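Student: attaching a predicted model along with its sequence, questions to come.
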Amino acid sequence: AVIMALVHSHAVKNEAEGLSFFDGTEGQYFHEGGRGYHNSWDSKLFNYGKREVQQFLLSNVRYWLEEFHFDGYRFDGITSMLYFHHGDYTEFDHYDKYFKDGVEWDAVTYLQLANTVAHQTKPGVMTIAEDFSGMPGIARTPEDGGVGFNFRLGMGIPDFWIKYLKEKSDDDWNIEELWSVMTNRRYKEGTIAYAESHDQAIVGDKTTAFWLMDKEMYWHMHKDDDHLVIDCGVALHKLIRMFTGALGGEGYLTFIGNEFGHPEWIDFPREGNDWSYKYARRQWSLVDHPELKYQYLNNWDGGMVTLLKEHDIPSSYQAQQLNMDATNKTIVAERGNLIFIWNFHPSNAIPDYKFYVPQAGQYRIILNSDAPQFGGHNRIDESQVFETFEEDGVNKLSVYNTNRTALVLERIK
């Protein structure tokens, strides 16, 4: 699905390019005075209670679906819409803060209307709420008392990854914390998981690939160039994305180019870069080049997304934890009747690694990040069939658990 970021949360205050003072007055589209200005964003705020504003914005919802056939929207920055305080300097530590204190009811009503219009215009459309407040019901229907989105965006996930990449060596990653961040979400409200935020695709923070490999990406991405930093970065890039996609929600999102490790953000011409077009592009030539390692990451993304779709993992019940091994930084989990194994350890590769599985039988590997087509070291025999055995009164499997590797196993009988 191709999802468009829809920005109805604010508008540029520039009178030459935007709607500010469009008819010579302050209040045609926006609130007058302080209520119509976002201090943190330096932008104008719509008057969602005004019928003409509702018609204008709702026609915009229809336009992109009818004329350009997008599959859905990520509604940008809706925490700012939902509350008079815009979520600034606020801890959402009590339900009163969701339903009483400072709630912008006109905006809540508008978002219910926007979701209704989107779903009536294009049945099957996907709407995603970018809300960091955690408002209950954001991803339930208006009939259920909700706001009407299909999903909420799991905004804590990319924030977590970027914090880890900035502050910790992977030697210090805590697997209990990894598991908790991926699986802690509201019951029966769909969450879209994503490993990198739009700030890492459009000017802002570094991409995950660049945090992992930095300037070495400019010199050592040729397939014949063995380089320790690149090898580590490629392995962790694959692990991060599979861990997020398999555990983090009921859907998975990536921003264009990040899936193959694009090293740089998109930066549109603006005053701050002297109106340069230099970075206003995605270098698709990188992933198309047969001699560069970007193909490995792209191949992995394709294999991972195909597996998630074919086995309907996002629609499956939340993952069941089977094994947490802090010493070897290994997590084993079941979701959608598949067994997922992640070894985050920098060096520990363990032969005959045993772990519990819920069902007895024979298992085979259906995805292996250590495979050569994904830039791996080809240490695992994928033709092997793994048969359960009984130990300590439970069913167990034994595999070669290689370091910095993600494995997915399927029960065949």
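Tutor: Yep, that arrived.
Student: only C-alpha atoms for contact and neighbour calcs from this point on.
Tutor: OK.
Student: relative to residue 343, how far out is the closest residue to residue 375 other than its chain neighbours?
Tutor: Counting by Cα to Cα, 6 or more residues apart in numbering, residue 296 is the residue found nearest to residue 375 once chain neighbours are left out, at 5.2 Å. Plainly put, residue 296 is 19 Å away from residue 343 if you go by Cα to Cα, to the nearest Å.
Student: do the same with residue 322
Tutor: Distance of residue 322 to residue 343, given as Cα to Cα: 14 Å.
Student: between those two, point out the one with more neighbours.
Tutor: Set residue 322 next to residue 343 and count neighbours by other Cα atoms under 10 Å: residue 343 wins out with 25 against 16.
Student: and the more buried one, how far from residue 329?
Tutor: Taken as Cα to Cα, the span from residue 343 to residue 329 is 6 Å.
Student: burial count for the residue nearest to residue 375?
Tutor: 24.
Student: give me the element residue 297 is part of.
Tutor: helix 294-310 (DSSP states H and E).
Student: helices or strands up against that helix?
Tutor: Here helix 294-310 touches helix 228-247, helix 284-288, going by 3 or more Cα pairs under 8 Å, 6 or more residues apart in numbering; DSSP states H and E.
Student: buried stuff in it?
Tutor: Neighbour-count burial for helix 294-310 flags 294-301, 303-305, 307-308 (criterion: 16 or more other Cα atoms under 10 Å).
Student: turn those into TSV, including distance to residue 238.
Tutor: Converted to TSV, the buried residues of helix 294-310 look like this (distance: Cα to Cα, whole Å):
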residue	distance to residue 238
294	12
295	12
296	9
297	7
298	10
299	10
300	7
301	8
303	11
304	9
305	12
307	14
308	14
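Student: which residue packs closest to the residue most central in space within the chain, ignoring adjacent ones?
Tutor: With distances taken as Cα atoms, centre = their mean, residue 194 lies nearest the centre of the chain, 0.9 Å away. Spatially, and ignoring its direct neighbours in sequence, residue 194 is nearest to residue 253 (5.0 Å; Cα to Cα, 6+ apart).
Student: okay, one more to line up with it:
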Amino acid sequence: MKNNHESPDNQVQGYSLLTDFDIGLFNTGKHFKLYEKLGSRVTENEDQHGVYFALWAPNASKVSVIGDFNGWNGDQHYLFPRWDGSGIWEGFIPGVDNGTIYKYRIHNQQTGEILEKGDPFAIFWEVPPNTASIVWDIDYKWSDDDWMNKRKEINSLDRPISVYEVHLGSWKRKYDDNNRSFSYKELAKDLVPYVKELGFTHVEFMPVMEHPFFGSWGYQVTGYFAPSSRYGTPQDFMYLMESFHNEGIGVYLDWVPSHFPNDAHGLHRFDGTHLFEHEDPRQGYHPDWNSYIFNYGRSEVKSFLISNACFWFEKFHADGLRVDAVASMLYLDYSRKEGEWIPNKYGGRENLEAIDFMKEMNETVYANFEGIQTIAEESTSWPMVTKPTYLGGLGFGMKWMMGWMNDTLEYFSKDTLYRQHHQNEITFSMTYAFTENFMLPLSHDEVVHGKGSLLSRMPGDEWQKFANLRCLYGYMYTHPGTNLLFMSGEIGQSDEWKHDKSLDWWLTEHKYHQGIFEWVKDLNNLYKDSPGLYEKQFSAEGFEWIDYTDAANSVIVFMRKGHYKENTLFVAINFTPVPREKYEIGVPYEGEYEEIINSDYEKYGGSDQYNGGVLKTSKGEMHGHQHKLKLNLSPLGVSILRKK
């Protein structure tokens, strides 16, 4: 569509890909495919090859495109303001092509301030510390049809979901090449088969969206529509995504709609005003992270963010978004003292605009992309995070179980002698385990900022530290809910994670570390092969205590159930290094039982004290059941049994 404006120098032509319908949707917060309209794209205009640019900057008096094609001269290629009051500037520049490096030069109409900004909709950026956007097509011939057709079944909440959390820049590094990170294609070659060998069903990438500061781990985003150029092109990232899919592994992406940094080329004060963020720092500034909070009540910002969620599902075949820092979005007084925040219109602390945004985001992505999930990192007791919006919930698929994580790590850090006085810490989670669809996270947050590695937080001598870690993982995998483990946890890394170095892969040459690897692998395979662990993982029908009262011995025993009783598993956990011989438990079924796995096997680094052969019940009431079973509880051991 050609418009009637004339270019100042006849080099930028009046041209539009936007319809009046697009503008209406955008200005009312209902345009969820803005990435098809705004930004830069190679196109043809009246037989001329070039690039169409479109930018939202309502408080600008002039906008020009600068780049390597015009010597970064801001007086050559001015865009046209649309006549409809939308605040969008657009135009067509002939002769510009894919790979062109550019920015927008924006003049603020009130102050005359001149800013140079990257494109909020850029699909590709220069490698940091360079900050310009790059014209780039997003064409790709996908080969993951089989996965996409089956995803609804594989990625559903009644299927096993075991997640390996990865920071792409530090999983492995090329020490012989200036300690650089692996590229997307190198990760496809090494990371994909590694995750498959370990048996994880999914990976979760810490934010891959473009970010200027590597030390932010991706949580300070400037390029919301671009996978980081540090590791390759957008197509290289697509190749990594489909490589996982073709091995039957789903991919979740961390997404950060809660805040953004103040880098000069980013979203902050984009057109010389607080366009994407609130102007009042009591609403728009995040003190914890020195960053800025999106104005969720602004329709165009809402369109931007929901379009971004849709973008990763549509264009990159993401299987889920793990939404970062949801609590900071829900509460107006999050991490603020009295007088440092503004109540909502009812006088409350709830951020009503953010709540509406999250509900609409979830409704939109679930309606438009079959078989996906959204996961909330939400650390408070906000109700119904994972309930449908039509019931008043936020509409997420799962929520991180932060209370379980905090209580469990606190319990495991205690000397085993004193655990008898803290039995409630390890059992309390079951009082609320089914109020949400919980994912149990042992994430990157637990192995940074001086916390040490998981292994280093376990008490006792070397043997006990590793036995405790195996016990922790066994407890996590048998507890109701899905689970997540951050990279390095599977090898029992001794030191805490550092983003600028590789994991300590040399540790796998040692018996105990290799034992952790084998234990995690076997737990993943057990989880995938056991309907009792996943069919009712979010339902109280899938769990039953046998005994949680034996604090003196620091033992708990429970059942995990599927649709059929033959899928029931019996789990006994001894949280002390003292073996318990001929330990009696009540069971509902008479007959023979067998132990299918034990964390104390010698191949895991254990003492090889386990229950071999067939275990037979005897009559007698115990734990509310009419049959009893005697078994040996291994030291710091997890024993899982089933009826033969």
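Tutor: Nice, thanks for sending it over. No experiment lies behind these values; they were computed from the predicted model shown.
Student: TM value for the aligned chains?
Tutor: Scored against TM-score structural alignment, normalised by the length of the first structure, the superposed chains reach a TM-score of 0.83; 372 aligned residues with a Cα RMSD of 2.5 Å.
Student: what helix or strand is the aligned partner of the residue nearest to residue 194 of the first structure in the second structure located in?
Tutor: Alignment of residue 253 of the first structure against the second structure is given by TM-score structural alignment, with residue 484 as its counterpart. If you go by DSSP H and E, residue 484 of the second structure is part of strand 482-486.
Student: show me what that strand is packed against.
Tutor: Contacts defined by 3+ Cα pairs under 8 Å, 6+ apart place strand 482-486 of the second structure against strand 162-166, strand 438-442.
Student: redo that, cut-off 10 Å
Tutor: Contact partners of strand 482-486 of the second structure among helices and strands, from 3 or more Cα pairs under 10 Å, 6 or more residues apart in numbering; DSSP states H and E: strand 162-166, strand 202-205, strand 398-400, strand 438-442, helix 462-478.
Student: would CSV of those with distance to residue 561 of the second structure be doable?
Tutor: Formatted as CSV, those follow (distance: least, Cα to Cα, whole Å):
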stretch, distance to residue 561 of the second structure
strand 162-166, 18
strand 202-205, 23
strand 398-400, 20
strand 438-442, 17
helix 462-478, 11
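Student: ok, the residue nearest to residue 194 of the first structure - contacts?
Tutor: Shown in contact with residue 253 of the first structure (Cα atoms under 10 Å, 6 or more residues apart in numbering): 1-3, 153-154, 192-197, 244-245, 259.
Student: ok, and those in the second structure?
Tutor: Retained contacts for the contacts of residue 253 of the first structure in the second structure, judged by both residues aligned by TM-score structural alignment, their matches' Cα atoms under 10 Å, are 1-2, 153, 192-194, 196-197, 244-245.
Student: just the buried residues of those.
Tutor: For those, a neighbour count by 16+ other Cα under 10 Å gives the buried set as 153, 192-194, 196-197, 244-245.
Student: which one of those is nearest residue 123 of the first structure?
Tutor: Among those, residue 192 lies closest to residue 123 of the first structure (Cα to Cα), at 19.4 Å.
Student: what do we get in the second structure for that closest one?
Tutor: Counting by TM-score structural alignment, the partner of residue 192 of the first structure is residue 439.
Student: hang on, the earlier thing: find the residues that touch each one of residue 343 and residue 329 of the first structure.
Tutor: Counting by Cα under 10 Å, 6+ apart, the residues touching both residue 343 of the first structure and residue 329 are 175, 403-404.
Student: of those residues - the most surrounded one?
Tutor: Most surrounded of those: other Cα under 10 Å gives residue 404, at 27 neighbours.
Student: out of the buried ones among the kept ones among the contacts of residue 253 of the first structure, what pair is the most spread apart?
Tutor: Farthest-apart pair in these is 197 and 245; separation 14.1 Å (Cα to Cα).
Student: in contact with residue 328 of the first structure, which residues?
Tutor: Residue 328 of the first structure is in contact with 175, 343-350, 401, 403, counting by Cα under 10 Å, 6+ apart.
Student: separation between it and residue 373 of the first structure?
Tutor: Distance from residue 328 of the first structure to residue 373 of the first structure, counting by Cα to Cα: 25 Å.
Student: and if you look at residue 61 of the first structure?
Tutor: The spacing between residue 61 of the first structure and residue 373 of the first structure, counted by Cα to Cα, is 41 Å.
Student: which SSE is residue 589 of the second structure in?
Tutor: Per DSSP H and E, there is no helix or strand for residue 589 of the second structure.
Student: counterpart of it in the first structure?
Tutor: Correspondence of residue 589 of the second structure to the first structure, assessed by TM-score structural alignment: residue 359.
Student: surely that match touches residue 322?
Tutor: No: using Cα atoms under 10 Å, residue 359 of the first structure makes no contact with residue 322, being 11.7 Å away.
Student: quick one, what contacts residue 554 of the second structure?
Tutor: 416-423, 426, 548, 573-576, 578, 636.
Student: among those, which are located in helices?
Tutor: 423, 426 (DSSP state H).
Student: among the contacts of residue 554 of the second structure, which ones are buried?
Tutor: In the contacts of residue 554 of the second structure, burial by neighbour count holds for 416, 419-420, 423, 426, 573-576, 578, 636, counting by 16+ other Cα under 10 Å.
Student: just send those residues back as JSON lines, with distance to residue 505 of the second structure too.
Tutor: As requested, these are exported to JSON lines (distance: Cα to Cα, whole Å):
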{"residue": "416", "distance to residue 505 of the second structure": "29"}
{"residue": "419", "distance to residue 505 of the second structure": "33"}
{"residue": "420", "distance to residue 505 of the second structure": "36"}
{"residue": "423", "distance to residue 505 of the second structure": "35"}
{"residue": "426", "distance to residue 505 of the second structure": "32"}
{"residue": "573", "distance to residue 505 of the second structure": "30"}
{"residue": "574", "distance to residue 505 of the second structure": "30"}
{"residue": "575", "distance to residue 505 of the second structure": "29"}
{"residue": "576", "distance to residue 505 of the second structure": "30"}
{"residue": "578", "distance to residue 505 of the second structure": "32"}
{"residue": "636", "distance to residue 505 of the second structure": "26"}
